[in-house]
Structures are given as C-alpha cells and as structure tokens.
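Colleague: one predicted model, sequence on top.
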Amino acid sequence: MNWNTSTDCCNWDGVTCDHFTNDVIALDLSCGMLRGTIHPNSTLFNLHHLQTLNLAFNNLTNSQLPREIGRFSNSLTHINISHTGFIGQVPTDIIILRKLVSLDLSWNDLKLEPHVFYNLLCSSTSLEELSLDGVNISSILPTYVNLSSMKSLHLSDTGLQGKLPDNIFNLPYLEELDLSSNDDLTGRFPKIYTSTSNPLKLLDLSNINLSGVIPDIIGHLKSLTYLDLSNTNLLGQIPDSIGHLQSLTYLDLSSTNLSGEIPMSIGHLKYLKYLILSNTNLSGEIPDTIGHLKSLTYLSLSNTKLAGEIPDSIGDLKSLYYLDMHSNLIQGPFPPSICNISYLSYLDMSDNRFDGEIPQCLGNSSSNLLMVDLGNNNFHGIIPNTWDDCGVLLGLILNGNSLEGEVPSGLSKCESLRVLDLGNNHLNGTFPHWSANLQHLQVLVLKSNKLHGPIETSSIIKHPFASLEVLDLSQNKFVGHLPRKYFQNFDAMKNRVKNGTEMFSTQEYLTIGKFYSVTVAVKGSELSFQKISVDYNIVDLSSNIFEGEIPEVISSLNYLIVLNLSRNNLNGRIPYALGNLLKIESLDLSCNQLKGEIPQSLTHITSLEVLNVSRNHLVGPIPDGTQFKTFEATSFEGNPGLCGFPLPKCEHRSARQLEVDGEEESGFTWKVVMLGYGCGTLLGFGMGYMMLSTGRPKWFNLIADEIEYMILRRRKKRRHVYIGK
C-alpha cells in the first residue's frame, strides 16, 4: 500500500536493488496480504536480473506458476511461493533455473511430474534447499541420491513410494531431512556412517512405514536438535546412546512398538524441551533422571505401561507447561512436588492407580492451570476448596474416584470454566446452584453420586447455564420438578450462533492433547461420546426421583442429541412438542409413570436411532412411521395398553378403553365400573370388591366380559334407533 510510483522503486518495502546498476534483484512480499492471480504477461517476468522471489503466505488462490518463470534462468537463485494457494502443474521450465539455490513450493495444491522431480533431486548441482511439502509427486524415491550440495530436503506428504535410500545419511552437507507422512515409503532405519562427522540437525521420518529397531549408533548424530520417529513400526528398546544427542531439543517416539524401560540417559539431554513417548509399550518406572531436563516444557508419557510412583524430581521441571501421563499403571499418592511447577497449564493424570487425597496445594497453584484431569483413579477424601486464583481454568475432571463431601463452592471463582466433571464419586450435599453463574460452562457432569434435594433455580442469576451443552445429573437422589427455568436458558442447545458469532465447540477449548469424553446411559447401556462438540448436546437426568410432567420447554432445545429422563416418577403425557427435536438421536423416557398415547409427532424425527418408552402406562397404537419400524419390542414393553408393530396388532377398541386397560394394575378397573352400571351400583361395587380381594378369578372375568358385551350392544342398538328417528 505504501508503494508510490512517484518515488524510486528501490526504496519500496520488499524491494531490493543492485547498488551499482539499480536493477531489482530481490522481491520479498511475504505476508503482504496480496490477492489475485499471476498472469503469464505479468511485468514481473521483465525483471531480468531478479535473484530472489518470495511470495509466501499470500492469497494468490487459483494462480498457476507460469512457464515464464524460465526467463530467470540466468539470475534466479531463491524462489519461495509456499502457502499461497497456487494450483496446477509445476512447469517443466523450473529445471532450467540452473542457478537455483533454494526452491520452496510447499503447501500448495501443486503437482510435480516425476521426471521434473528426479531432475531437481539428482541434476541440480547448486541446489541447497528443496521444500516440496504437500506437493503431489506420487513417485518412487530414488534408491540412491547424489545431492552433494543439499543442506535441507523437505518432502513431507508428497505421496512418495519405494524404499528409503540407504545412503541418505551420507550426504556431506545435509542438515535437515523431512520425509514424513508418506505412507507408502518403507524400509528400515537408514545406515549411519561413523567414518565422517554428520551435520544432520533435523530428522523427521514420522508417519511412514519405517520398521526395525533404532540402531544404537544413532548416538553418532550428535548435531541433531529435532528427532521425530512417531507413528512408525519401530520396535525394540530406546537405545541408551540416545543420551549422546546432547543438542536435542525435540524428541518424539510416540505411537510406535517400542518397549522396555525409558533409559536413564534421557537425563543427559539438558536442552530437551519436548519429550513425547506416548502410545508405546514402554514399561517400568519413570526414571528419576527425567527431572534433570531443566528446559523441558512438554512431557507426554500417556497410554504406555509405565508403573511405580512419579519421582519427586518431576517438580524440578520449572519450565514445564504440559504434563500428560494418562492411561498408565502409575500408583501411589499424588506427588506434591507437581504443585511447585509454576508454569504448568495442562495436567492429565487420569486412568491410573493413584490413591490418597488430592493435595490442597493443587488449588493454591492453579493460577496458570487450563486443564486438570485426575479422573479414574483411587483418590479419596474431599475435593480441595482452595481455588483462589483459577480464573483461566477451562476444565476440571475428577470423575471415577472415591471423593466425598460437597462440591466445593470455591470453584465458583473459576469464571472461565468450560468443563466440570465430578461424576462417579461419593459426593453428597445439594445441587451446586452457583454453577449456573459460570457463563462459559459447557459441560456439567455430576452423575453417580449421592447428591439430593430439589434443583432450585436462583432468582439472582439472570441467565443461568447460557453456554451449557452437556448436563448429566443421572443416578443421584434429586427430587421435585424438572428445572424448567434452566431449560429455558440453555441457549447453546437452541442456537449455533450467539451474539453474531458461531459458538466454539467444547473440543476446541479442551483438546490440548486429548479429547474430552462423556458417557451417558442410553437404553440400559453406557454409550461413550468421545468427542464433545457443538453438535453433541446431551441432557441426562435419569435415575433420580423427579416428579411432575415433562415441561414442553424442552422442545425448544433444537440441537439436543441425547435426552434421558428415564427411571424417575414423571407423570402426565409425553409432550407433543417433543417432535420439534428434529436432531435428537436418543430419547429415553422409560420407567416413569407417563400415560396417554405416544405422540405422532415423534415420527417426524428422522434422526432418532434409539427410543425407549418402556415401563410406563402408555396406551393406544404405536405411531406408524419409517423410523419407528426400526425399533424393537423392548423399546415399548411394560405398557399393557400399547399395541401395534413391533407389539401385537391393535384390537378395535378406543384409545380411552386402551388407556383404562393400561390402568388395571392400579386396582380399580373399568370392569368394576361396568359392573356397577349393569347390576346396580351397590351390587357392582360389592362384586368389584370381591374381585379385587380374590385376585380376579377367571369366572368373574367371564361374567364381566359378558356384561360389557351386553351393554355395548344395547348402546349400539339405541344409537341406531336414534339415527332412524
């Protein structure tokens, strides 16, 4: 924007000229917010002395690299058009740029012909840097490469095939090698030559079909600062020589078949910042020397077979902000030394065998914590109520322990809280009404505790639970009516858009390294929703002592996916308006006192996969709809007055008769009334009493059926006479 044609172009931003000739020799317009396309007749190609062209990180979508690029064959040494939106075929003329030192075409929708690729790889004697990440090459990598001048080779996600060249580590000047994310690239770890020093600093062979073991001689690559061998088929142990890579700052061996113990020599890597060993078969204890990585900021040891206790030296990692050890066999008390890690933001110790109490210091050191997950352990005692400075905390997950006491009111200070999961514990007390004031809360799970009393709605809080997407209060002892006011304010379940912007999903807040999941009871079984997003709105209030009718306001929760109100004392009819829940996939109203017919409106819900209305007092024909034909008889059993597929066919009786039929178990049936009508009121009640006290013998039922038939026949005859008149 500040290019002024009235001034010398050599003074423009991004333009470099030769001091003697004033010829333009370099254009650096990276991140320049450029838009549009580059045409073959562009005056750009008239800059015959251009040596450097950098257009990276602009919006030149649908531009093609013109063959006119060949005009720079005698001058151009550096080209960078990465992340610009270029498409189509890379012109063959690229190979006549004989002076090229650096070529970066990465992360565009480009395709490179195999012969052009081979020429760049094997014939460009001056090329030092080649970055083709994301370019479609789909070619076999030469088994022998002769890149005498190559310093940096990036070929990630290019569709390369074949085997890794054995001599790839023998290139005298190679400092960076990235062959990652090429699924069809196979082979064992390339040969490492010890006869000469190796300048390799970056090695990324992740997400390829790499097999075999990590050779002990890897310690010879002493210049390595970045090593990523994740998502491969490597097996065996981590060699002790890994400790010789003392310049290493990044080490990722995750998602491999590596086994054995973590070598003690890992503590020699004093510059290491990232250590990722998750999803492996590593076992044994965590070495105490791990606390000797004073620069460590990211440590992931999750989903392995590590056991024993966490060494106290973990607290010496003062720079650590990410600590993930979930899904292991770690036991013992929670190490208080972790509270000393002042910059810790993400802590996941879930799915282990920790015991003892959660130390008070965890709440005291919460000023930087974004996520705390200690779920599925053996913690007992009370939840610390010291959450004085938790304003940035997004998630607190303590489910699946033996915690007691009340939900700590100190959590009301955690104003940024998105997820609070305290389910499957032994908590008591009443509903934490203060949680309704957490305006960002998206997931509240208090299931399977000993909470009791009514869910009272505070008149002080004007917009309770406006962001809530998941509410699970199941398997407690809550009483009273369903919280109608809360339902009215579940804005996140009504609209995707709030205040003019699309609402973020829960996973965006919480998946720093692991998706948050929730399990709800549907149709008597536990269903796990591994990724909670804005598309998964869940309300589960089952297995409590709620009473009264189902409030129609629930029908306004347009994006509700799961609704479970089963195993309560709810009565009245199923609201017809529930048919407005067009996105619902699971609806469970079983084991209540509901009566009346199943609303025909439910047949409009084509997304409904699970329906359970069993064990109620419902009557009448089951609605005939496409989706209803997929439900089994167990979805409707325990309702004597229901009929129609998948239950037996309906007889020709009115819905009112069927409804009364469904009330036979209450003790005072329609047959008693009919007896009173046909035999005299006093006699009828007397016979009714006898029938009830004797368990309704068969002979009495026959008499009652006969009287019913006579009365109905008499009414029908009178109706014909009246019509005739």
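Modeller: That came through, no problem. Just so it is clear, the model here is predicted, and its values are computed rather than measured. Residues are numbered from 1 along each chain as shown.
Colleague: make it CA atoms for all contacts and neighbour counts henceforth
Modeller: Fine.
Colleague: secondary structure element holding residue 692?
Modeller: Using DSSP states H and E, residue 692 sits within helix 681-693.
Colleague: residues in contact with residue 599?
Modeller: 574-576, 579, 623 (Cα atoms under 8 Å, 6 or more residues apart in numbering).
Colleague: switch to 6 Å and redo it
Modeller: residue 576 (Cα atoms under 6 Å, 6 or more residues apart in numbering).
Colleague: residue 406 now?
Modeller: Applying Cα under 6 Å, 6+ apart, the residues near residue 406 are 427-429.
Colleague: which one is residue 637 nearest to, not counting chain neighbours?
Modeller: residue 614 (4.9 Å; Cα to Cα, 6 or more residues apart in numbering).
Colleague: how far away is the nearest residue to residue 243 once chain neighbours are set aside from residue 244?
Modeller: Setting aside the residues directly before and after it, residue 243 is nearest to residue 265 in space (Cα to Cα, 6+ apart), at 4.7 Å. Residue 265 sits 8 Å away from residue 244, going by Cα to Cα, to the nearest Å.
Colleague: could I get the contacting residues of residue 601?
Modeller: So residue 601 contacts residue 579 (Cα under 6 Å, 6+ apart).
Colleague: that one - that's part of a strand, no?
Modeller: No: counting by DSSP: H, G, I helix; E, B strand; the rest coil, residue 601 is not part of a strand but helix.
Colleague: from residue 312, how far out is it?
Modeller: Counting by Cα to Cα - residue 601 and residue 312 are separated by 61 Å.
Colleague: re earlier: and the helix holding residue 692, what does it pack onto?
Modeller: helix 670-679 (3 or more Cα pairs under 6 Å, 6 or more residues apart in numbering; DSSP states H and E).
Colleague: pasting the second one now:
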Amino acid sequence: MNGYFLKLFNALVLLLLPAAGSLLGFNSLPNTAEIKCIETEREALLNFKQGLIDDYDMLSTWKDDENNRDCCKWKGIHCNNETGHVHMLHLRGQYPQRLRGAINITSLVPLQNIQHLDLSYNSFKGNDITELMGSFTHLIYLNLSSSYFGGSIPCELGKLTHLKYLDLSNNIYLHGQIPHQLGNLTHLRYLDLSDTDLQGELPCQLGNLTHLRYLDLGDNHLQGELPCQLGNLTHLRYLDLSYNHLHGELLCQLGNLTHLRYLDLSYNDLHGELPCQLGNLSQLRYLGLRRNSFSDETFLISSTSIMNSSSSLVFLDLSFNLLKSSTIFYWLFNSTTNLRTLYLYGNMLEGSIPDGFGKVMNSLETLDLSGNKLQGDIPSFFGNICTLERLDLSRNKLNGRFSSLFDNSSWCNRHIFKSLDLSYNRITGKLSKTIGILSELEQLYLDANLLEGDVTESHLSNFSKLESLYLSDNSLSLKFVPGWVLPFPLQSLGLRSCKLGPSFPSWLQTQHSIYSLDISDNRINDSIPEWFWNNLRIVHLNMSHNNLIGAIPNLPLKLPYRSSIILNSNHIEGKVPSFLLQARELKLSENILSDWFSFSCDQNIVANLAILDLSKNQIKGQLPDCWKSVDSLLILDLSHNNLSGKIPMSMSTLVNLKVLVLKNNNLMGELASLKNCSNLIMLDVAENMLSGPIPSWIGESMQQLIILNMRRNYFSGNLPNHLCHLKHIQLLDLSWNKLSKGIPTCLKNFTAMSERSINRSDFLNRVYWFNLTYYVVYSFIPGDYTFDITWMWKGVEQVFKNPEYLLKSIDLSNNILTGEIPKEIGYLFGLVSLNLSRNNLTGEIPSEMGSLRSLDFLDLSRNHLTGQIPTSLSEIDGLGKLDLSHNSLSGRIPSGRHFETYEASCFEGNDDLCGEQLNKSCPGDEDQRTVKPAAVNGDDCDCGFYEALYMSLGIGFFTGFWSLLGTILVWRPCRNAYLMFLNRVTHSICVWFQ
C-alpha cells in the first residue's frame, strides 16, 4: 500500500467520522465521578467477565469489593451521566493484549440501554455471533471485528434499527450469506463485512441503506451480479467489493454515487463497457479494476466519459485485464492528466509507448507497465516527468541501448526517483556510468537483458540508498578493486551469471543487511569462508551452479526464520551441517556430501523445515529415524544416493508431506511406514530393492497422488483394485517388478487420464508435478521450486522440467502380468503413453484402443497377443511410436494414414502377420496384370482404328497441355494470374485445416 493511499484512507476516515461523538450520539464522555452504576448491571458485567480469559489484566478494575463497586469507573465502561445506565462497553484489544475464552452475551441482556459495544481485536475462537445481539435495540455502534467470531451473521441484527456503525470484518470463520434483514438498518452510515467467508449474492435490500457513507464487502466469496439497488446509496464515499466472484457488467446506476471517492472492484470477473453515467463521479480519486475481463473493444470507447469528468482521479489500476491495443495511451492523453499512480501490468499491450505520453502524464508518481508485450526502443522521456518516483517496464519486449534512457532526458526527477525496473526485456549495450545521476535510487532491476561489459565501482559509487540491485542473466562481469566497500546498505542482491569468480567475493564481508542473495552460476571456484556465515543474516540464499569446494563447518548459528538455502550443483563435500536444517528450504543436491552431520531430532532445530533436497550426493547408511520432529516437511528428495536399510516407521508422521522421492538407492523392505502420508501428490521409490505386495492402502489413503513411480523394485503379487481410486493419477510406472495376474478393469476410474486436456486451475491449485511452485503452498519463500521429473518416455529415460509437457502415462512393462488387455482402457482418452510390453498378456488387442486419440507411444511387444491388429489403431493420427513385435498376431497389417511409416521392426516376431511393412504378401493377393482384349474374329479387329485412336489422343494431349503450359511460361500476365490462383487455393486449404 503506497503512501498516497494511506493518506487517502485517513482522509476518508476523517470524512466519514469527522466527529465520532456526533455521528454515534456520544457528544462527550460522561462525568463518571458523580454517578453510580445500577446494581443489576454491575452483576451482569461480573457474570460476563467470568467466561473470559484475561491474560493481560485488561479487566483488572472489574472487582467485586467495596472499593470498586461503582462499575461506571471500571476500565472500558461508560455510563449515562443522568440515568446511571451503562451505555458504552469498550473492550477493544491490542496485540498481544487480548481477551479470549467464551462470550456469554446472555449475561449482558440486563444492559438494555447500551448504545456502544466494541469487542474487536480479541480472540474468541469458537464463538458465534449470537442472535441475542438483536436484543440490544438501543445500539448505535457495534464492532466485533478481528476477533475470530464464527458461524453466520444472525438475521436478528436487523432489529438494531438505531445502528449507525457495524463492523464484523476480519472474522475468517464467519460464513453464510449476508442476511437481507440488514436492509432494515436504515440509519447505518458505516458497514464493514470484509475479510470474512461470506458467500451468495449481494442482497438487493442493501439499497435501503441510503445513509451509508462507507461500505466494504471485499475479500469474500460473494457471487452473482451487482444489484441495481446499489445506485440508491447516493451518500456513499467508499465502496470496496474487491476479491469476490462477482460477474456481469457494471451498472449505470453506479453513476448515482456522485459523492464516491474510492471504488475498488478488483479481482472479480466483471466485463463489458464502463457506463457513461460513471462520468458523474466527479469526486472519484481511486478506481481499482484489477484482474477483471475488460477488453479494448468494450473499455476504451465507453470509459472516455468517466475519465473526462473525473479530473480528480489520482489512482487507476487496470492490471490483469484483457487490454491489447496501445490505444489506451492515447485515451489517457485525452483524459485526466492528474493521475499519480497508474497500474497497467499483466495485460497484453502491444506496440510502442508513444512519445507524447511523457508530456501529458506529467503528474505521475508511480507507473507500472510490466508484464505486457510492449516493443520498440526504451523511451527516454520518463526522465522528463519531474514527479515520477517509480517506473516498472519489466517483462516486455523493449529493446534499444541502455544509454538511450539517458539521451534527451533531463532527469529532473533524479532527486526523488526511487525505483527502476527494466528486467526481462531485450535491452543491449553497456551499463552506462550516467546511471549514477539517479543518486536516490533504492531499487534497480536490470536482470535478464542483453547488457554486456564490465561493472566497476565507478558505476555504483554514487548510490547511497540502494537497497535492491539485480543484474542477473546478462553478459556482465563485476570487477571491483580489492577492498572496495559498497557505499549503500544492500538488502537484496541478484548477480546470477555475472562472472564473479574464481574467488569468493570478499566485498560481501562488509554487507550485514542482506536478506536475499543470488550469486549462482558465477564460476566461483573456492570454499565458502566462515565469515560469510557469521556476518550475513540471509533469508534467501542461492549459490547454486558454481564450483564451491570443501566442507561447510557445523557452526553454532541461528538462521533467520523461514530462510531458504540453495547450494545445489557444486562440489561441497563432507557432512550436512545441522545448523542448515533450521532453514525452511534446503537444497544441496548434486554435490559430493557423504553423510548426515546429524539429522537432529531436536524439534527446535528442524521445526521449520518444509523442503529438503539432498538428491544426487554420496550419502550412505540408513535413513534417520526421527522424522516425527519434521512434521512441517512438504517436499523430501533423497534420490540418487547410497541409502540402505528399511524406510523407518517414523516417516509415518509426515502427514503434511506432498512430495517424497527416494529413487535410486538401496532401500529394502515394504512400504508400511508410509501409510499415513495421505497428502502425497508424488511418490517415487523407483530403482531400489523394495519388495512385498503393492499395498492396497496406496489407493485408499493416498487419493491425491498425481505421480506414482515404483519402477525397478521387487514388488510382487497382483495389481490391487484399490489403485483405481487414484482419480488424479497422471503418471503411473510399476514396470520392472514381479507383478502377476491380470490388469484390473476398473482403471477406467483414472479420471485425470480420461480428460484430453489438463485443467489449468487444478494444475496450479494442486502444485503440479513439473513445476512445484512453492508460493502455492507457502508464499513466504520467494521464487519457484522447480522439481525435475525423470520419466521413461518412448523407451528412453528423460528429464522433464516444463509444465507444458503435460504427460499422462501408464507403464506396466517387464512384469509377469497375465490375462487380456481390458477393453476399459479405451476410456482413458487423455492417455499419451502406454507400455504393457514384456509380460504374458494374451487375447486380442481391444479395438477400443482406437479411442485413445491422444496416444503418442504404444508398446505391446513381447507378449502372447493373438488375432489381427485392429484397424482402429490406424485412426490415431498422433501415434508417433508403435511396437507390436514378438507376439502371435496374424492377418494383414492395417493400411492408411501413417501406418505405412512404421518400420518392419515394429511388427517382427509375428509369423502370421503380412503386409507392405514386412514386404510380405498376404493370402489372396494377386499380381496386377494388364489384360489384353481378345479378338473373336481376326477380320473384326480393326487395328487401323485403334492406331488412329491412340495417335489422336497423343496429339490432343500434346496440343492441349503445351497450349496451356506454353502460354503460362511465355505470357507474363497469364503466368501471374495462374500463380495468384494457386496462392488463393493454397491459402484456402490452409485456413480450412487450421
């Protein structure tokens, strides 16, 4: 939230509640020294206190003794100075001073004259808002916000007809619909139901609240369209409906809200035109329409009126919509020129930023155009916008030389300019030393461009306030003189691929404030000095893909809370130091670590560990047996080591685990210890020595599985039918085991494999396989956690990293399965790869396989299949690789489409197969011979006639063909016309097949 918005919000509060006493009916606090409280009300308050837990003595004055009998003098209590009745109960908490426990509203019923009730900012978990609240009919002010109330909003609140202020916000357990009885509160001026779990549609009765000045229903799950009765709230100054599921078009009735200053409709699914009536909102200062579905066609034309009339608009957010055309810049030229903050990021804007932009938008303070498709040279006029403080042009297609940013620009804003982000573009040239004129810079992001050359201390010496510096992924080399001390207090530094090596950068020794450091892929061929660990307090550290050598000493250090340490792909040796296990994310894969230093069972050390990747090392010995201390673990990868022994039973306590990879070790025994890991989406125990039957509980308790890899073990027995409960499974590999009996027919229940296309929202929500994005689970660690998936694909082991490879695969090869291939396999329409080779399957290939139109790989070789190859297989256009060899198939190999492209090796070993692919004729084939006409009588065969006929045909063909071709070759206009005709025909065919 920027500084301007804070000022705006404070101004609104002052506007809405200019005098809290006059608004709520409390013009002055009573003189409690001259009044005594009523005995029944004092007892009611003491009874109310009994159910509360007061850890901080907030109610220390509430005592039942002679010195404190006057409850009007108790803390949080005010009484009427004439009647003595309690009219204010103000028990607002303040972290950590909060009340908790059970709320006994029944005990407060005697307080029938209460007008002000504030129980906000406490902790009343498990308490509902009781319907007894409706009995306090004199209430003017009711605030129950931020106190963990649950249940639904009781409709009895509609009886509080004197209420002017109602705040139930930030109660995440509050659910249900907004009761329409709230429409009875016609005196209400302030209503806040935000940050709860309310659902359903907005009741049209809200239109009865004609005195409302503040309405906040944001961050709920409200649905449906905006009710037209909102147009009745003509006194409204603040309206927030953001973070809901509202859809449809905006209402023209919103134009009636002529006093509106703040309007936020972000994070909904609104679309269509902005009604011209919104031009009446002449006092509007904040307009938020982020993440909706407004497009060029419906937005630009219709919105001119609001912009022309809203000269007071200073904040506009249109991020994450469907805007494409750069016409929006010209629309802004002809509209308001008072904007201070403009967000357009995350759209699809194309073209270049027009030169006139800098002349018209001369009051901008923050401009964000990131995440679009803007092209052209990087503009230089931004330095002439003297009010500009923050500029973000990242993730576009801007090019040109970096120095052009400073050409023809006065940079009159250099004394206030704080943030510049040009990352992820195509900017070329060297890092100009003139960048030093931006001496007040706090953030500089130039990563992922085409910059080149050396960066020396002369480029950076003029900065004194720089906190974030990112130069990663360019062709830059940092060359600082020995002993140079950075003159700015860096907090985050990204220098990936900046050629810092071969020595470890000693200038980091003076930086004690860095919390995020990325010096990965920098050719550092050195050990990590001990001062590095002692001096830095890093939350996110990435030194991967270097040549770091030596061992990391086990220092008595305390890492920052929820830190991320990434040291994979180096040559670090020795043991895993236990102090690193304090991290939230620890990646040490692809090193030469030989042993655990001590996988501590101390809950205090490993309590935060969520990601642990020690794959591709040389760790030997048995798995430690104290996993119950790491119940926060989400991802565990110990693959490609020398681990032995059984999987310890303590792993059954990892109930939160999402990914478990133990591939390519020497583990043995059964899988009983994993039975309670019911939240797994990936289980990979391939290439071990595990044995026993495949447990049926895998299908019963691990129904979230997407990837199950048990390849190359010693599992035996049959395939349990319970595996068919894995409706989310997408990659299933049970190959190279000793599985017997038949393939269960219930595999048609693999729901995810029955869908031809992937559900993209499900892909994100479930933290899908190839790109396990860590912020989906825990948003506090920056960046993405990319998980490589190694999979047998078309007979070759391949590594997949990209979520675009949305594979759906079943591999049951190299077992001793018997019986027929179930025809139900034809229901798996989305299947891309199927390998049933090297088993003892019998019977015919089911014709239903022709329904697998997504199939790219099919291997049924080395079985005992009989019968003909079903012609339906020839209808799978995308079938890139087919192997039916070494079976007992018979008959003709189907022809048509691409079936002729398969080599003979795909069908060899089937003695009774025939066809062109095997260069083997089939029974019944006859040579095509030319049959001459038989002469009945020699005199009747007029040979001269046939000779004349053939001669005339030849002459006619010669004349007609060369008449056309000769004309085309010789006469240019005819040739051009013919070629244009061919182009039109070709284009029509291409369009037809697109």
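Modeller: Now that the structure is in, tell me what you want to look at. Just so you know, these numbers come straight off a predicted model, no measurement behind them.
Colleague: which residue in the second structure lines up with the residue nearest to residue 637 of the first structure?
Modeller: Using TM-score structural alignment as the criterion, residue 614 of the first structure maps onto residue 885 of the second structure.
Colleague: number of residues surrounding its match?
Modeller: 21 (other Cα atoms under 10 Å).
Colleague: surely it and residue 911 touch.
Modeller: No: counting by Cα atoms under 6 Å, residue 885 of the second structure does not reach residue 911; the two are 10.1 Å apart.
Colleague: buried residues in the helix or strand encompassing residue 9 of the second structure?
Modeller: Assigned by DSSP H and E, residue 9 of the second structure belongs to helix 3-16. Neighbour-count burial for helix 3-16 of the second structure, counted by 16 or more other Cα atoms under 10 Å, picks out 12, 16.
Colleague: and the equivalent of residue 492 of the second structure over in the first structure, what does it touch?
Modeller: The equivalent of residue 492 of the second structure in the first structure is residue 202 (alignment by TM-score structural alignment). Contacts for residue 202 of the first structure (Cα under 6 Å, 6+ apart) come out as 176-177, 224, 226.
Colleague: overlap between these and the second structure?
Modeller: For those, the aligned pairs still in contact in the second structure (both residues aligned by TM-score structural alignment, their matches' Cα atoms under 6 Å) are 177, 224, 226.
Colleague: need the residues you listed in a markdown table (columns: neighbour count).
Modeller: Below are these laid out as a markdown table (neighbours: other Cα atoms under 10 Å):
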| residue | neighbour count |
| --- | --- |
| 177 | 21 |
| 224 | 25 |
| 226 | 20 |
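Colleague: in strands only, show me the residues you listed.
Modeller: 177, 226 (DSSP state E).
Colleague: which stretches in the first structure count as helices?
Modeller: 114-122, 361-364, 484-488, 506-510, 655-661, 670-679, 681-693, 698-724 (DSSP state H).
Colleague: so which of these is nearest residue 14 of the first structure?
Modeller: helix 114-122 (28.0 Å; Cα to Cα).
Colleague: output the contacting helices and strands for the closest one.
Modeller: Against helix 114-122 of the first structure (3+ Cα pairs under 6 Å, 6+ apart) you get no helix or strand.
Colleague: looks like residue 86 of the second structure contacts residue 79 (just checking).
Modeller: Yes: the criterion here is Cα under 6 Å, and residue 86 of the second structure meets it with residue 79 at 4.2 Å.
Colleague: and residue 406 of the second structure, what's its match in the first structure?
Modeller: Per TM-score structural alignment, residue 406 of the second structure is aligned with residue 118.
Colleague: setting aside sequence neighbours, what's the nearest residue to that match?
Modeller: Leaving aside its chain neighbours, residue 118 of the first structure sits nearest to residue 142 (7.9 Å; criterion: Cα to Cα, 6+ apart).
Colleague: do residue 125 of the first structure as well
Modeller: Using Cα to Cα, 6+ apart, the closest residue to residue 125 of the first structure is residue 149 (6.6 Å).
Colleague: ok, residue 83 of the first structure next?
Modeller: residue 57 is the one closest to residue 83 of the first structure (Cα to Cα, 6+ apart), at 4.9 Å.
Colleague: contacts only, for the match of residue 614 of the first structure.
Modeller: Contacts of residue 885 of the second structure by Cα under 6 Å, 6+ apart are 861, 906-909.
Colleague: do residue 340 of the second structure as well
Modeller: 314, 363-365.
Colleague: and stretch 432-452 of the second structure, how far apart are its ends?
Modeller: 11 Å.
Colleague: for the aligned residue in the second structure for residue 237 of the first structure, give me its contacts.
Modeller: Residue 237 of the first structure maps onto residue 527 in the second structure when the alignment is built from TM-score structural alignment. Taking Cα under 6 Å, 6+ apart, we find residue 527 of the second structure in contact with 548-550.
Colleague: which residue ranges of the stretch 551-700 of the second structure form strands?
Modeller: 564-566, 571-576, 585-587, 592-596, 611-613, 620-622, 635-637, 642-646, 659-661, 666-669, 682-684, 689-693 (DSSP state E, counting those that start in this stretch).
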